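# here are the coordinates; sequence isn't available:
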């Protein structure tokens, strides 16, 4: 580690620190410019997307100038993770928060007085206490770094009032520069940060919002649990996050995933502090693969190897989606982001927002509509996200979203279809919303439609063969593409100027085929960054890393990130000198972990007859994709344990608060999934025998003839249960031994 450098040589010192401490030989885009602002002691605002390396922008220069840097961080878990990572690299860093005992706080204070701490992490409310401010005035401060700075703005998506008080730093420490850092900040948020912190002549640096290593997919909900499991199946054994809108959905989804063999833990604000901390620690230390969470989870996560993020429900804004999906692939490796949405998600969010005056005043409904439109429209996801934050996107094909990968099937004649929808909007005199218009188009016999005489319109039933959900989706897509406008409290539809031109076939709408997906050109993430990596060795190194992390009680990525492990499994260094050349291996980590990894690498190569110190290696062969299984939904899964105990339909219905007919459907899922051949826990033996003796009454699978034969003495539910078990028994007997 270098000593404090003079201003003239400061940047040289930073480059040396970058190599010696972090094991990197170059900066990411904009990092160097941000660091120069710190070295020049000039206030600054740096906006870099998640994974862009914001932390290094203040960590690296803090080691090269006199004094202690104070880092304002909003969460205890985030402070601990960053301090653990710094200490693992040999940096003297500390935090002060409520998790420390009084003796531990006194120890940190003594270290600060002795000039032994280069970086101190503290929460805004603690920093702003008079006692802390007076203490820090007695300490040489190099600068203040405000992490997650968007929290200061009520235009932002994570406004925290305590951040507003940070403006007094300029009064208490007039000689110290203040630097703000965030991942998501539109122009109004950036302006608010500069104003609230009273930054003077600040350097404003805004990085590229695009995350090319992420593949985005946006899917209409169709058996959500199945869709979530599809993503997990593509990333078996890797870390991922599943976001749900409600706490109830979190609990139900986590339970269902565990029953399907995925180690998953829940996380939401309704859990105790200890439960949340334990589950978060388990995820960070790779003790579980998946965390299922509400948006209460994530800001405090500095986990670099999250390979997928699934939103099992639409987030409430594009800003939230950018930040939450951005928790995937922070190490720069390929990762997948899947958003599963439905119209019901919008309704759910609006109900949640009704009791939040701040959300209403902050334009939350407009933000919700924006993310809804993004989900519904078949437009390049990378382009839409980047342009939302005011940056141009010039690529014609991003190669990393469901639209550009040609996974979304499009309507062959979208203009004619659009004309039918737009004509209907005109026929109802542009006085109704999407729901009513769609019902007219599909020919609904709803009383209101008949009363208004809309069943007499020429467009009535024009799309009766397409279904209500499809028509609603097309209306949403036309609105998102600007051919329709929504106005007023009831979101009344009207034609825009471009919509009127489209009536004359002047336009280029894109409408997707509902429920139909083309064969993906990239069903799994790109293997580019796996090129030459021996996957067996990689898994062996992951196991070693996990053991070291557990012993030291730190997150696994603090030892080495996935990118470093892949490089080790690709190059397979034979000496410590060669291992030191691997990206992410600094001097301290080489000393602490070098031998622990070198020995198993050499042993693995010897056992598998592999060469070491490899410069290039061929890409691995593509792996076969497992066939998709039809799986039950989360509601069904919640009932499985009850059925395993042999509880009746009535008992399960009472415990779950569901109708018996609904629970009967859950039982069908249970019987299929568990391959149950004996129906007698739910149907008595005489009834079972009667049904099996009369299988000849079934006509092409139709149960009605059998039901009528029994004259109502045997219910449809009983027939379904017995038939399901009978099919399972037949399948078992036909299977090869």
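Thanks, I have it. It should be emphasised that the depicted structure is a prediction, and the values quoted were computed from it without experimental measurement.
# going forward, measure contacts and count neighbours with C-alpha atoms only.
Fine.
# Now for the residue nearest to residue 90 when sequence neighbours are not counted: which residues touch it?
Nearest residue to residue 90 in three dimensions, chain neighbours excluded: residue 588, at 5.8 Å (C-alpha to C-alpha, 6 or more residues apart in numbering). Residues near residue 588 by C-alpha atoms under 8 Å, 6 or more residues apart in numbering: 20, 21, 88, 89, 90.
# Excluding covalently adjacent residues, which one is nearest to residue 354?
residue 360 is the one closest to residue 354 (C-alpha to C-alpha, 6+ apart), at 7.6 Å.
# Of all pairs in the contacts of residue 588, which one is the farthest apart?
20 and 88 (12.7 Å; C-alpha to C-alpha).
# Name the residue closest to the centre of this protein, please.
Note on the chain: the residue nearest the mean C-alpha position is residue 309, at 3.2 Å, using C-alpha atoms, centre = their mean.
# want to compare, so here's the second one:
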């Protein structure tokens, strides 16, 4: 793994792997078939990009969205890696450049959309260019019953067989059922090396709220995070447009995104979000896998997601840089009815519908949790976790009560009315409200009429919502959404089990604004961070790339906090690889120190490494001996590249050094150079 560590430092600018990355890189580089489930923001891309540089031939990367591919290609090129993409979004010049690189044998990574595999000449082209590895990003798209299913992903298994090369599949979230489907479809059922990395994203704050003036709740949440990039997910296209308008009227820079927009309009939003700081995108889940922006500081759900996997994937788009990020998910009984109906009316077979109800139940269990949300979420993914101490429930524990009697009253009302009515009518019955509908149906004569006057209407709405959340009652699509009791409710109804619910204490129109999130840097370092961001923005605009392609926020924050005073120190900043140091190091150093540092290009390649200090010492010795020990001989010197070779190779014997320097230079500098090298070892 020495070569991998060197590439990690010199190309990608990192001193070490994140937890779990190293062994995945080693397995992929060794040519094993691999299935890796890693959290969003956990460094999946590096796990195939770095092995691509270690393995012979071209690595083909199958990725689902053009925007994602373009960003990764830009980032690799900025790091000095030969990468390209063949997509429908290419200009003719871009496509020609990729073909030339393939013909010349210089391209290391080729990105393709799965739809490209359907084109007639693709297979012949891939056979001809010498593919050494296939990497599949977002591998869960192969699952036919997943919400991100892409039919052309089913062609990848055939591609692997035809090219007879190893395949590495990556995804952020896949339950056991989906993992097995990936193995069947991509690996023909032959077990790959599986890596399941921890799902915990401790930098992301988790919070849920029952809907109570939901537009105002979202506006308040955004107001406390003004100026920060965020995403608001909505259940309908119309809501994205209305909420984006409301955010704009509230002083935010906001736009909407959904599948009904023209492709060019969607591309404009994607491009703006990548380039602009502080933009809010209000979107349906159509705005998803292509989001590779590392400094999204918050994600809000104006409506309940489809499943716990969808929730995890969507909130995972926040804080990919490892910095603090926040989430808020709103939910209500209408959301639960909608999600149940979508499952029941879908085309999936009965066993799949049952599994989808289970996934929704897991999300509702998280929404209605009574203790630590992170512990509940990680428990679903099979991980044991300690109470986190900083989710909304840990920070503000909920008030609970024994709801067994209240739930039995609600169930009794449903049963005595034939399970033909929704929550509103059942609440009127238990509260004793003689509405026209109650009198018309004769329900004021029921034994359950008026038995629930201990709660007001809002209290009973909370009880019914939580009953639906605990899957004690489900809307029946064949009865126009009427609530029916599930098997899970029978033990409670018979007095064989008890249930505890939370006592909702939200006051209407009084949703509290949470305080602004913790500043990314101290007040003292904030002006420097702003100046570094301004420099980044100017360089990004000049190069027509997203700002984070230059450096991400975490790298700029480390610069602002450590304030490197020379390029050697700059090279030790996380995210500053050799190519980026060469391209941008002096510009950012000038912002920090107020003056540009001059450094020979050869020396700059050694910046931040031990060889750099050795080079400096050799250069000093050479200057002292340029005219010989007595100072009267004919001047003699070594080139910068020759000194760099000596500094990197560090020969320990005179004959080894002579082979590098030649006889004349070895005679003059050899003994002194060997002294320097011995001191450095």
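Perfect, thanks for sending it. None of the values given here were measured: they were computed from a predicted structure.
# returning to what we had before: and the residue nearest to residue 90 of the first structure, what's its match in the second structure?
Per TM-score structural alignment, the equivalent position to residue 588 of the first structure in the second structure is residue 579.
# Repeat that for residue 241 of the first structure.
By TM-score structural alignment, residue 241 of the first structure lines up with residue 231.
# what's the answer for residue 40 of the first structure, then?
Residue 40 of the first structure maps onto residue 30 in the second structure, by TM-score structural alignment.
# Its match and residue 38 of the second structure, how far apart?
20 Å (C-alpha to C-alpha, to the nearest Å).
# So for the two, which sits in the more crowded spot?
residue 38 (22 against 13; other C-alpha atoms under 10 Å).
# The more buried one reaches residue 45, doesn't it?
No. Using C-alpha atoms under 8 Å, residue 38 of the second structure is not in contact with residue 45, being 10.3 Å away.
# What count of nearby residues applies to residue 118 of the second structure?
Counted with other C-alpha under 10 Å, residue 118 of the second structure comes out at 11.
# Please name the nearest non-neighbouring residue to it.
In space, residue 118 of the second structure is closest to residue 152, 7.3 Å off (C-alpha to C-alpha, 6+ apart).
# and the gap between residue 623 of the second structure and residue 672 of the second structure?
12 Å.
# ok, the match of residue 241 of the first structure - contacts?
280, 281, 282, 283, 296, 298, 299, 300.
# State the distance from it to residue 516 of the second structure.
17 Å.
# tell me the contacts of residue 225 of the second structure?
So residue 225 of the second structure contacts 516, 517 (C-alpha under 8 Å, 6+ apart).
# That one: helix or strand, and which one exactly?
Using DSSP states H and E, residue 225 of the second structure falls within no helix or strand.
# count of neighbours near the residue nearest to residue 237 of the second structure when sequence neighbours are not counted?
Once flanking residues are discounted, residue 237 of the second structure sits nearest to residue 258: 5.9 Å by C-alpha to C-alpha, 6+ apart. Close neighbours of residue 258 of the second structure, defined as other C-alpha under 10 Å, add up to 20.
# Equivalent analysis for the one 4 residues further on, please.
Using other C-alpha under 10 Å, residue 262 of the second structure has 9 neighbouring residues.
# circling back to that earlier point, what do we get in the first structure for the residue nearest to residue 118 of the second structure?
In the first structure, residue 152 of the second structure lands on residue 162 (TM-score structural alignment).
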